[in-house]
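Undergrad: sequence first, predicted coordinates after that:
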Amino acid sequence: MTKDKFEQIDEQVEPQEQSTQPGSEEQMQPEPIYDDKDYVGSGKLNGKVALITGGDSGIGRAVAVAYAKEGANIAIAYLDEHEDADETLKAIESYGVKGVKFATDISDVENCNQLVVDVISEFGQLNILVNNAAKQFPQEDFLAISPDQLMETFSTNIFSMFYLTQAALPHMQKGDSIINTSSVTAYQGSPGLIDYSSTKGAITSFTRSLSANLAHQGIRVNSVAPGPIWTPLIPSTFDSEKVQKHGQNTLLERRGQPSELAPAYVYLASKDSTYVTGQAIHINGGDFISS
């Protein structure tokens, strides 16, 4: 049986590690597939403006590129991975739309407020908010999770969603969309990522609760729950042995590529999903099957 492009790139992954989070895409061997040339846009997001956190690499980059293919102008927020951000902007603009980058730490409420101000100043509107940025710090010993680690994980992964959504909502209207990146760990847990999994569980509840709160305004809120996806967070989190085996325990026996998630984010942002809110789309290679 001929192997597809995703299977082929999975076999090329070498043992590797990165020393800092959230990691750099350009250092990965091989680099993830973020622009699937088989995916052709059809104008589903023409005239829209999207803000994507963690948009410089990984899932965020793939979503930004897919949105650009669909005609949206894009603002990406990232921490300090400037080379990755420049590469993402280049990819976005190659599809004839406008892309702008903002380097900021979204764990701080004032930074989130300023980020939305800057996006509105640049584009005059905001229609799609993708809360995607995250950090994770493995600890096999539960007692080793320090208060500082706990605060950093929660501040980046869930507090920022509150901050950004509160800042963005006054600029959003009926038909606009909020999409949160959850995780398979929210549903099956992870013994070595207890604080991270807890934030992802919080994101799931945040999504369900906020969707009910905003339903009368016609603003939809949904989530995507990825499984093992080949992003910079993997080599910057795990040792080289775990990196090489990443995703092998799924039903599809491989890791996923960021481009394999992007169409779900397009669906949730577009008119294709006008009757969908408070939901989670599970993209995990069969790692977890939702009841």
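TA: The structure has been received and is ready for your questions. Predicted model, so just to flag it, every value in this text is computed and none were measured.
Undergrad: hey, let's count contacts and neighbours off CA atoms from now on
TA: OK.
Undergrad: pretty sure L126 is touching L51, no?
TA: Yes - counting by Cα atoms under 8 Å, L51 is a contact partner of L126 at 7.3 Å.
Undergrad: between those two, what contacts are shared?
TA: By Cα atoms under 8 Å, 6 or more residues apart in numbering, L126 and L51 have these common neighbours: V119.
Undergrad: mind checking which of the two has more residues around it?
TA: Using other Cα atoms under 10 Å, the more surrounded residue of L126 and L51 is L51, with 27 against 24.
Undergrad: confirm that one sits in a strand?
TA: Yes - checked against DSSP: H, G, I helix; E, B strand; the rest coil, L51 lies within a strand.
Undergrad: for it, what are its contacts?
TA: L51 neighbours (Cα under 8 Å, 6+ apart): 74-77, 119, 126, 128-130.
Undergrad: tell me the contacts of the nearest residue to N157 once chain neighbours are set aside?
TA: Excluding the flanking residues, the one nearest N157 by Cα to Cα, 6 or more residues apart in numbering is A134, at 4.8 Å. The contact partners of A134, by Cα under 8 Å, 6+ apart, come to 22, 54, 153, 156-157.
Undergrad: L164 versus A134, what's the distance?
TA: A134 sits 14 Å away from L164, going by Cα to Cα, to the nearest Å.
Undergrad: starting at the chain centroid, how far to the longest helix belonging to the chain?
TA: In the chain, with assignment by DSSP state H, the single longest helix is helix 194-214. Put simply, helix 194-214 sits 14 Å off its chain's centre (Cα atoms, centre = their mean, to the nearest Å).
Undergrad: tell me what it is packed against?
TA: Here helix 194-214 touches helix 147-154, strand 177-181, helix 185-188, strand 220-226, going by 3 or more Cα pairs under 8 Å, 6 or more residues apart in numbering; DSSP states H and E.
Undergrad: make it 7 Å
TA: Contacting helix 194-214 under the criterion 3 or more Cα pairs under 7 Å, 6 or more residues apart in numbering; DSSP states H and E are the following elements: helix 147-154, helix 185-188, strand 220-226.
Undergrad: so which of the ones you listed gets nearest Q279?
TA: Evaluated with Cα to Cα, the helices and strands packed on helix 194-214 place strand 220-226 nearest to Q279, the distance being 5.0 Å.
Undergrad: try this one side by side with the last:
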Amino acid sequence: MADQTTPQDPTTQHPDPDTQTAEQIEHPGRTEDMRKEPDHGEESYRGSGRLEGRRALITGGDSGIGRAVAIAFAREGADVAISYLPEEEEDARVTLSWIEKAGRKGLLLPGDIRDEALARSLPDRAAQELGGLDVLVNNAAYQMAQSGLADITTEQLDRVLKTNIYAMFWITQAALPHLGAGASIINTSSIQAFDPSPGLLDYASTKAAIYNFTMGLAQQLAEDGIRVNAVCPGPIWTPLIPATMNAEKVESFGSDTPLGRAGQPAELAPAYVFLASQESSYVTGDRILVTGGRS
């Protein structure tokens, strides 16, 4: 585990791709099914009260980046609601346990955000249970690698667009009445928005749209004192990777970065904490790339 306070060599502080087992698991992917589980900061993240008293909603908060952000937010003093697919209940309960171990209130919101009514209900339910809403993290996403454009079915395209784009619009629209001056919206875009992989054409297109949505919404909401920013991860080791890519790609995942390895969810969480905190009060309509050096 990487110690949050001790300087380390970023090329070696986590296992490199050569040591990752070329595994594949069933979608949507559960953490416990992975032979090499990601580091979500369970043992390394130390909070310092930067989000004391905040109330946050994180979509896709059961595992991967979402779990790491939920743990970090809770340790920084925030109460956290997470949404997730019902089949990811076990992962969600593990995340909830970490939130509660940090002494904060957690809320589980299962459901498929492709359902408009369900998606729009999430901010209301979070605000009601947590006593308000200060931070929205649109993080949930779906991807499935294909060999070419002809292999992307209408069914897959529909799922990618509804999960990654439609739900973000619906949830953000429903959250706005609960967000006041000082609130923060953080959207998970991707390096794919700027450097798309041919096998992820539909997914990459949505990540570019998320970035564009972030930039435009930031201008709309600036006068209300609500900040909107994006985090753009590079290759990050989460259950989504072995659940959506073939074994060969999993084995080499992240090896094309200057740092030579995939990132861990724990390495993303500080970016979300910064954008949610008062420390980023003059940052809106911007992005933070956490890509291992890919640009």
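TA: Perfect, I can see it now. Please read all numbers here as calculations on a predicted model, not as lab measurements.
Undergrad: ok, back up a step: quick one: classify the residue nearest to N157 of structure 1 as helix, strand or coil.
TA: Applying three-state DSSP: A134 of structure 1 is coil.
Undergrad: just give me the match in structure 2 for it.
TA: Structural alignment (TM-score structural alignment) places A134 of structure 1 against A141 in structure 2.
Undergrad: now that match: how far from E100 of structure 2?
TA: 25 Å.
Undergrad: so which residues of structure 1 form helices?
TA: So, for structure 1 - with DSSP H - the helices run 5-11, 58-69, 82-93, 109-123, 147-154, 160-168, 185-188, 194-214, 240-245, 262-269.
Undergrad: how about those helices in JSON lines, adding mean neighbour count?
TA: Shown next, in JSON lines, are the helices of structure 1 (neighbours: other Cα atoms under 10 Å):
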{"stretch": "helix 5-11", "mean neighbour count": "15"}
{"stretch": "helix 58-69", "mean neighbour count": "29"}
{"stretch": "helix 82-93", "mean neighbour count": "20"}
{"stretch": "helix 109-123", "mean neighbour count": "17"}
{"stretch": "helix 147-154", "mean neighbour count": "15"}
{"stretch": "helix 160-168", "mean neighbour count": "21"}
{"stretch": "helix 185-188", "mean neighbour count": "19"}
{"stretch": "helix 194-214", "mean neighbour count": "20"}
{"stretch": "helix 240-245", "mean neighbour count": "16"}
{"stretch": "helix 262-269", "mean neighbour count": "22"}
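Undergrad: what span of structure 2 is the longest helix of structure 1 aligned with?
TA: Under TM-score structural alignment, the match for helix 194-214 of structure 1 is residues 201-221.
Undergrad: what's the mean distance for that stretch versus structure 1?
TA: In the superposition with structure 1, the aligned residues lie an average of 0.3 Å away from stretch 201-221 of structure 2, counting by mean Cα distance after the TM-score superposition for structure 1.
Undergrad: these two touch, right, P28 of structure 2 and A243?
TA: Yes - counting by Cα atoms under 7 Å, P28 of structure 2 touches A243, with 6.3 Å between them.
Undergrad: and in structure 2, which of the contacts of A134 of structure 1 remain?
TA: Among the contacts of A134 of structure 1, the ones still in contact in structure 2 (both residues aligned by TM-score structural alignment, their matches' Cα atoms under 8 Å) are 54, 153, 156-157.
Undergrad: most surrounded residue in these?
TA: That'd be N157 among the kept ones among the contacts of A134 of structure 1, by other Cα under 10 Å, with 27 neighbours.
Undergrad: and that residue? What does it align with in structure 2?
TA: Under the alignment (TM-score structural alignment), N157 of structure 1 maps onto N164 of structure 2.
Undergrad: and its match, what does it touch?
TA: Residues near N164 of structure 2 by Cα atoms under 7 Å, 6 or more residues apart in numbering: 140-142, 206.
Undergrad: at 10 Å instead, please
TA: 113-114, 138-143, 158, 188-189, 203, 206-207, 209-210 (Cα atoms under 10 Å, 6 or more residues apart in numbering).
Undergrad: next: Y95 of structure 1.
TA: 41, 65-72 are the contacts of Y95 of structure 1 under Cα under 10 Å, 6+ apart.
Undergrad: what does it align to in structure 2?
TA: Looking across to structure 2 (by TM-score structural alignment), Y95 of structure 1 lines up with A102.
Undergrad: and for R254 of structure 1?
TA: In structure 2, R254 of structure 1 lands on R261 (TM-score structural alignment).
Undergrad: what's near enough to touch that match?
TA: 10-12, 14-20, 235-237, 252-255, 292.
Undergrad: quick revisit: make TSV from the contacts of L51 of structure 1 and add distance to L268 of structure 1 to it.
TA: Listed next are these as TSV, based on distance: Cα to Cα, whole Å:
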residue	distance to L268 of structure 1
I74	16
A75	18
I76	18
A77	20
V119	21
L126	15
I128	10
L129	11
V130	10
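Undergrad: of those, which belong to strands?
TA: Here DSSP state E is the test, and these give 74-77, 128-130 as lying in strands.
Undergrad: from the residues you listed, pick the one nearest D272 of structure 1.
TA: If you rank these by distance to D272 of structure 1 using Cα to Cα, I128 comes first, at 14.3 Å.
Undergrad: what is the burial count for the aligned partner of A230 of structure 2 in structure 1?
TA: Using TM-score structural alignment, the partner of A230 of structure 2 in structure 1 is S223. Neighbour count for S223 of structure 1, taken as other Cα under 10 Å: 28.
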